[in-house]
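Participant: Provided below for reference: sequence and predicted model.
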Amino acid sequence: MSDNSDLLFQNSYYIGNNFNTILYGVQLVLYVMTMQRLVRTTRKSTADKFFIFHSTATLILITIYVAVESVFGEEMWIVNRDFPGGQGAYLATFAAVWYQTMGTTASVALNLLSDGLLIYRCYIVWSDFRVLIFPGILYLATLGVVELWASGAPHSDFFAGLAAHLGLAYYSLSIGLNVVVTSIICGRLLWYARTAKHYLGADVSGAYFSVAALIVESALPYSMAGIAFLVSYGLNSEISILFLSIYVMFTAVSPQMLVLRVVDGRAWKQNQMTDTSTTLDFTNSSRGQTNGSSQYVSGSTKDDGIMVRLETMNKTDRSVEDVGKFSTSGDSASHI
C-alpha cells in the first residue's frame, strides 16, 4: 500500500468512525422510542415480545461493532502511533485481533437479524410464501461462517488476500438478498399505491403509500448503502472502509425504523392485502366538525372488481374526515 493510498484509507477509517457515532445516536433514539411504545402496552402480544427481543439484540450488536471500531482506531492512531512502519503496518499486523473478529461477528449477526426481518415483511406485504423461495435460498447462503473464519484467522486481513475474496462473495450474496427483497417490497407497494390512487385519490392513498413509507417499509437506505460498499469493496478502493461503516450502521438503523413504524401501527398489515380480499383504512383528522353524515357513490369497473366506500363521520371524542375502504373481489361491479 502506497503512502497516498494509506493516507486515504486512514482518512476513510476516521470519517467512518465519525459516521458510526452519529448513526449510533440515531439508533439509540429509535430504540428508546420503540421501547416506550412497547412498555406502555399492558398485555404484550407475541409480536410485541419479538420486537423487544429484536430491537434489544440489534442495539447490543451494533454497540459491539461501534465500540470495536473506536477502540481499534484509538490503538492505531494514539496508543501505537510510533508503531514501526506506521498505521498501515499496524493495521496489517493486528487486523485479525480478537476484538476485531468479535466486531465482524456482530456485523454478520446483524445482517442475519435484519435480513430475516426484511423477509418477514416481504411475506406480510405479499401474503404469499412463494415469493420467499428465492430470498430464503439466498438467506441460507449468507450465514457468514466461512467469512468469519477467513477474516479471523491469524495474520489475515479483511481487505486483502483470501479473506477479501471470500468477503466479496459473502457481501455479494448478502447485499444481493437486500436488493431482491427491497425490490419485491417496493414493486408490490408501488403497484398497490397506483391502484389506490386511481380509486381513492392521491390524498387518501398517501396515508400508506407516501415516499417516506416506501423508504421505511423496504429498508431502502440499507440496500443503497450496501450497493455503495460492494462496488468500492469489489474495486479494492481505500474508501470501502467508509462505506462499510455506513452499511453496517444502516443494518441496524433501517430495521429499527421499520419496527418503530410497525409498533406505531402505521406499517403495512397482513390483513390489508390477501389473495382474494384487501382492506385499506385511510384516516385523516379533520380540522372542523362534521354533521355525522355518510356519503355513498355508485360506480362500476370493467375488470378488477374493486369496491370502494367513502364515509364522513363525526364522534364526540374525535372527528374523521375521510375513511376509505376498498377490497378486491371477483365481482365485476362495485357500489360505493
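Facilitator: Now that the structure is in, tell me what you want to look at.
Participant: okay, CA-based contacts and neighbour counts for the rest of this
Facilitator: Fine.
Participant: And the strand or helix carrying residue 104, what does it pack against?
Facilitator: Applying DSSP states H and E as the criterion places residue 104 in helix 98-126. Other elements packing on helix 98-126 under the criterion 3 or more C-alpha pairs under 8 Å, 6 or more residues apart in numbering; DSSP states H and E are helix 46-74, helix 133-140, helix 145-152, helix 161-200, helix 240-263.
Participant: Of all the residues in that helix, which ones are buried?
Facilitator: 99-115, 117-119, 121-126 (16 or more other C-alpha atoms under 10 Å).
Participant: Can you verify my assumption that residue 142 contacts residue 172?
Facilitator: No. Here residue 142 does not reach residue 172: they are 9.3 Å apart, not a contact under C-alpha atoms under 8 Å.
Participant: Where do the helices of the stretch 201-336 of the chain begin and end?
Facilitator: Applying DSSP state H, counting those that start in this stretch to the stretch 201-336 of the chain gives helices spanning 202-209, 211-217, 220-234, 240-263.
Participant: same for the first one, what does it pack against?
Facilitator: Secondary-structure packing of helix 202-209 (3+ C-alpha pairs under 8 Å, 6+ apart): helix 161-200, strand 282-285.
Participant: Just say which of these is most tucked in.
Facilitator: Most buried of those, by mean neighbour count (mean count of other C-alpha atoms under 10 Å): helix 161-200, with a mean of 19.
Participant: by how many degrees do it and helix 133-140 diverge?
Facilitator: 150 degrees (axes from the mean of the first three to the mean of the last three C-alpha atoms, to 10 degrees).
Participant: what sits against the closest residue in space to residue 227 that isn't next to it in sequence?
Facilitator: Closest residue to residue 227 apart from its sequence neighbours, by C-alpha to C-alpha, 6 or more residues apart in numbering: residue 175 at 6.8 Å. Residue 175 is in contact with 223, 226-227, 230, counting by C-alpha atoms under 8 Å, 6 or more residues apart in numbering.
Participant: A further structure is provided below for comparison with the first:
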Amino acid sequence: MTYLCLIFTMGSLFTASGVWILIYLRLEYPLYPGGPLGWELDHYSHPILNLGNSAYILTSWFSDGFMMYRCWIIYSEGPGVSIVLLLPGLLYLASLASGILLLYQTSLPHESLFSQINFGLLNFSIAAALNILLTVMISGRLYAHRLRMQRLLGVGHSPLRIYTSVIGLLIESSAMHSAFALLFIIPFSMGHPLSQFSLMLLGQVQVISPLLVSYRITQRKAWTRSTAHDM
C-alpha cells in the first residue's frame, strides 16, 4: 500500500507540474517568443519544472524497481536467478545514476533536456532498454510455463491459464510501459515535437502499469513464488 501511494503521488505531482506550467504560461506569457516550449527551454530550472522532473524520475525508479521485483518472483523457483537478473540489475543501477545526473543537469540555469550534453537521452534510453528487457523476460518465462503445462495436460486444460492468458502476459510483463517508452524515445532521439506529447503519456503509463499488476495481485491472478509448485 505504501508503494502504491508513493507512485500515485509522484505521478500526480508530475501531472500537476505540467498543468501548472501550461496555465501559468497562458496567463502570464501568452506571446512569449517560441511559445510554451520556448519558455520552458529558457526557464528549465524553474522550481515547478524541477518538481515535475524529479517526480517523473522517481516514478520511473519506483516502476522499474517494482518490475525488477516481479521478474525475481517469476524466476525465483528456478536455479540461477541471480545470474538471470544480473543484466537487468546493472541496467537499473545505470538508470539510477543517469537519472541523478539528469536531475542535476536540469536544475542548472540554461540547461534542459535538449542541451548539447544530453543526459536525458542517456537516461531514457537505459530506462527503455530495461523495460523492454523485463517485458521480454517476464512474458517469455510465463509463456514457457504455459507451453509446458499444455504439453502435460493438453490444450485448454492448463491450470495456469489465468496467469498466462494474453491479457495476463501483457499486464504482468508491463508491455504497455515498454511500448510507450519506445513511442517516446524514438521521436525524442530525433528531436521530433511528438516527444513532448508522448513524455506526458509515458509519465502516466509508468504509474498505470504497476497499478494494474498490483490489482491482479489483490485479485490473486498474478504469479507468485508458489504458483508453479501449487500446480
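Facilitator: Looks like it came in fine. All values reported here derive from a predicted model rather than from experimental measurement.
Participant: Ok, which of the helices and strands packed on helix 202-209 of the first structure comes nearest residue 53 of the first structure?
Facilitator: helix 161-200 (21.9 Å; C-alpha to C-alpha).
Participant: so that closest one versus helix 220-234, what angle?
Facilitator: Using the same axes, to 10 degrees: helix 161-200 of the first structure against helix 220-234 is 150 degrees.
Participant: Can you tell me which residue is spatially central in the second structure?
Facilitator: Central residue of the second structure (C-alpha atoms, centre = their mean): residue 206, 4.0 Å from the mean position.
Participant: Residue in the first structure paired with that residue?
Facilitator: Applying TM-score structural alignment, one finds that residue 206 of the second structure aligns to residue 251 in the first structure.
Participant: who's in contact with that match?
Facilitator: 110-111, 114, 222.
Participant: one more time with 10 Å
Facilitator: 58, 62, 107-108, 110-115, 219, 221-223, 225-226, 245 (C-alpha atoms under 10 Å, 6 or more residues apart in numbering).
Participant: Likewise for residue 21 of the second structure?
Facilitator: 27, 36, 39-40, 46, 48-49, 52.
Participant: how about it, what's its match in the first structure?
Facilitator: Match for residue 21 of the second structure (TM-score structural alignment): residue 72.
Participant: same question, residue 3 of the second structure
Facilitator: By TM-score structural alignment, residue 3 of the second structure lines up with residue 54.
Participant: Touching, that match and residue 109? I think so.
Facilitator: No. Assessed by C-alpha atoms under 10 Å, residue 54 of the first structure is found out of contact with residue 109, at 11.6 Å.
Participant: hang on, the earlier thing: now, which of the contacts of residue 21 of the second structure sits nearest residue 135 of the second structure?
Facilitator: Using C-alpha to C-alpha, the contacts of residue 21 of the second structure come closest to residue 135 of the second structure at residue 52, 26.4 Å.
Participant: With adjacent residues omitted, what lies nearest to that closest one?
Facilitator: residue 14 (4.4 Å).
Participant: What is the burial count for the one you found?
Facilitator: Residue 14 of the second structure is flanked by 26 other residues according to other C-alpha atoms under 10 Å.
Participant: so who does it touch?
Facilitator: So residue 14 of the second structure contacts 8, 48-59, 200, 203-204 (C-alpha under 10 Å, 6+ apart).
Participant: ok, 8 Å please
Facilitator: By C-alpha under 8 Å, 6+ apart, the neighbours of residue 14 of the second structure are 51-53, 55-56, 203.
Participant: Next, format these as CSV and append distance to residue 113 of the second structure.
Facilitator: Conversion of those to CSV gives the following (distance: C-alpha to C-alpha, whole Å):
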residue, distance to residue 113 of the second structure
51, 14
52, 13
53, 10
55, 15
56, 13
203, 15
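Participant: what's the closest of those residues to residue 161 of the second structure?
Facilitator: residue 203 (31.1 Å).
Participant: What separation do you get for that closest one and residue 16 of the second structure?
Facilitator: Note on residue 203 of the second structure: its distance to residue 16 of the second structure, by C-alpha to C-alpha, to the nearest Å, is 12 Å.
Participant: got any residues that touch both of those two?
Facilitator: In contact with both residue 203 of the second structure and residue 16: no residue, using C-alpha under 8 Å, 6+ apart.
Participant: Which one of those two is surrounded by more residues?
Facilitator: The neighbour comparison of residue 203 of the second structure against residue 16 (other C-alpha under 10 Å) goes to residue 203, with 24 against 15.
Participant: residues contacting the nearest residue to that one once chain neighbours are set aside?
Facilitator: Closest residue in space to residue 203 of the second structure, ignoring its immediate chain neighbours: residue 56 at 6.2 Å, by C-alpha to C-alpha, 6+ apart. For residue 56 of the second structure, the contacting residues are 10-11, 14, 203, by C-alpha under 8 Å, 6+ apart.
Participant: what range in the second structure does the strand or helix carrying residue 17 of the first structure sit on?
Facilitator: If you go by DSSP H and E, residue 17 of the first structure is part of helix 3-39. Counting by TM-score structural alignment, helix 3-39 of the first structure falls onto no part of the second structure.
Participant: Show me what counts as buried in that helix.
Facilitator: Applying 16+ other C-alpha under 10 Å to helix 3-39 of the first structure flags 6, 9-14, 16-21, 23-24, 27, 30-31, 34-35, 38 as buried.
Participant: gap between that helix and the chain center?
Facilitator: 16 Å (C-alpha atoms, centre = their mean, to the nearest Å).
Participant: between that helix and helix 46-74, how many degrees?
Facilitator: Using the same axes, to 10 degrees, helix 3-39 of the first structure lies at 150 degrees relative to helix 46-74.
Participant: How about the contacts made by the aligned residue in the first structure for residue 175 of the second structure?
Facilitator: Under the alignment (TM-score structural alignment), residue 175 of the second structure pairs with residue 220 in the first structure. Residues near residue 220 of the first structure by C-alpha under 8 Å, 6+ apart: 182, 254.
Participant: try it again with 10 Å
Facilitator: Taking C-alpha under 10 Å, 6+ apart, one finds 178-179, 181-183, 185-186, 214, 226, 250, 254 in contact with residue 220 of the first structure.
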